[in-house]
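Colleague: generate coordinates for the sequence data below:
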Amino acid sequence: MIKVLVADDQPVVLRGFTAVLAAQPDIAVVGAAADGGEAVRLARAERPDVALLDIRMPVMNGIEVARAVTGLGAKALMITTFDLDEYVYEALLAGASGFLLKDIRADDLADSVRVVARGDALLAPQVTRRLIAEFTARRRAAAATSLTPRESEVLQLIARGLSNSEIAAELVVTEHTVKTHVARLLAKLGLRDRTQAVIHAYETGLVRAGDRDPG
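Modeller: You can find the predicted model right below:
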């Protein structure tokens, strides 16, 4: 039997999810909480296998509750109305095993609980897209911070449309040195060529529209 705790500050949603899960022969709802603080208290008392948590709740939000319940050995399954919720990445970092939208069908909700209870991860397709985009942006930002000041300067000049020889003249270095900087920054950022470097520079705000030298 899978012991489940449900936490949501919307009474209709809380009752609906509780009823759906309680009707399953292999699931027992051991607690229903209307806020994050109550959810943590119930988790400590009932030790659920899975905690179904609204991402936005009073007292403690879903991320804080996820950290607490996973520390107690429960799996956290987050649920929200927002497919682009800004807390998706943080919730997964907090230990959540899954992320679903509130418009999920009843049968899919019960199946999701079973999947998470088995120890597998589960993400709604919309959330997967959001997570990939967020991860990519963070990876790029982290990579950008690994550039040396000179490499960052070279990247800015590439984005402004300068050739290697023009960059060499601008920085008063040899063209060979510029080629070395370009090769290193492309490798660090995981970029294929100068075109991708230009796109990266604009996407990360290293240069802005209007910074590019006129042709």
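Colleague: C-alpha only now, for contacts and for neighbours.
Modeller: Will do.
Colleague: chain center to the helix or strand residue 141 falls within: distance?
Modeller: In this assignment (DSSP states H and E), residue 141 forms part of helix 125-145. How far helix 125-145 lies from its chain's middle: 7 Å, per CA atoms, centre = their mean, to the nearest Å.
Colleague: can you tell me, leaving aside adjacent residues, what's nearest to the residue nearest the centre of the chain?
Modeller: Compute the mean C-alpha point of the chain, and by CA atoms, centre = their mean the closest residue is residue 89, 2.2 Å away. Leaving aside its sequence neighbours, residue 89 sits nearest to residue 131 (CA to CA, 6 or more residues apart in numbering; 6.3 Å).
Colleague: here is the second sequence; please produce its structure so I can put it next to the first one:
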Amino acid sequence: MTAPIKVLLADDEVLVRSGFKVLLDLEDDITVVGEAATGAEAVEQARATRPDIVLMDIRMPKLDGIQATSHLARIPGLERTRVLVLTTYDTDEYVFEALQAGASGFLLKDAGPAELLHAIRVIAAGDALLAPRVTRRLIGRFAAQRTATRVAEEQLSVLTDREREVVALVGEGMSNTEIGVELHLSPATARTHVGNAMRKLGARDRAQLVVLAYRTGLAKP
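Modeller: Alright, predicted model coming up:
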């Protein structure tokens, strides 16, 4: 039997954490392993519980969610921990900064229960970029603004021509199956190219590969 997905809840509102816990506790394949009311507590709880997923609010005291996400991305032993940022603020800059800090996805708090559960399972499976409502729009806008300072060729020199093509298509939001169709490859071969590109570029997951695709100019808004 597959082990349940371990989730850490990080939000400064007790009622919000309680609501998420009630929802997640109903699922056989998800278990809540801890709660945190501040960004600093989220980092410490993550060290102690080694969750698969951290549901991270952006606006929190003692490190906001973006700062806490950045800390988690640098902690040895938490390489497999993924951050799903949850916020009431539909603000492009927050989302881009969260993804740049190492988040694997972004969801507004008014998303329905089914959407939240799907997001947790998708990210836990490592197939993350979540793209609800705003994510692709904002990545294109903000990454395009910041691409002027890129050092694209130095970053991309480690990739083969095929891997560059694959990263560009990941940036457009394509799945492995869609990439395979586009490039006349099997989904397994497309997945291998995606994995190789992530390893070479030091991307933690698919979300980070999307950010890199835009920052280096491989994907165009």
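Colleague: circling back to that earlier point, outside of the helix holding residue 141 of structure 1, which residues touch it?
Modeller: 83, 84, 88, 89, 99, 100, 152, 188, 189, 204 (CA atoms under 8 Å, 6 or more residues apart in numbering).
Colleague: quick check: buried residues in it?
Modeller: By neighbour count with 16 or more other CA atoms under 10 Å, helix 125-145 of structure 1 contains the buried residues 127, 130, 131, 140, 144.
Colleague: from residue 152 of structure 1, how far off is the fourth one?
Modeller: With distances defined as CA to CA, to the nearest Å, the gap from residue 140 of structure 1 to residue 152 of structure 1 amounts to 13 Å.
Colleague: now swap in the last one and tell me
Modeller: Applying CA to CA, one obtains 8 Å for the distance of residue 144 of structure 1 from residue 152 of structure 1.
Colleague: next: residue 22 of structure 1.
Modeller: Taking CA to CA, one finds residue 22 of structure 1 at 57 Å from residue 152 of structure 1.
Colleague: same deal with residue 100 of structure 1?
Modeller: Taken as CA to CA, the span from residue 100 of structure 1 to residue 152 of structure 1 is 39 Å.
Colleague: tell me the contacts of the equivalent of the residue nearest to the centre of structure 1 over in structure 2?
Modeller: Per TM-score structural alignment, the equivalent position to residue 89 of structure 1 in structure 2 is residue 96. Applying CA under 8 Å, 6+ apart, one finds that residue 96 of structure 2 lies in contact with 135, 138, 139, 142.
Colleague: next one: residue 29 of structure 1
Modeller: Applying CA under 8 Å, 6+ apart, the residues near residue 29 of structure 1 are 3, 4, 5, 6, 18, 21, 22.
Colleague: name the element residue 207 of structure 2 belongs to?
Modeller: Per DSSP H and E: helix 206-215 holds residue 207 of structure 2.
Colleague: from the contact counts, what lies against the longest helix belonging to structure 2?
Modeller: Using DSSP state H, we find that the single longest helix of structure 2 is helix 187-201. Applying 3 or more CA pairs under 8 Å, 6 or more residues apart in numbering; DSSP states H and E, we find helix 187-201 of structure 2 packed against helix 161-171, helix 176-183.
Colleague: ranges for the helices of structure 1?
Modeller: 11-22, 36-46, 62-71, 88-93, 106-117, 125-145, 149-159, 164-171, 175-189, 194-203.
Colleague: go through the fourth one and flag the buried ones.
Modeller: By neighbour count on 16+ other CA under 10 Å, the buried set for helix 88-93 of structure 1 is 88, 89, 91, 92.
Colleague: sounds good, over and out.
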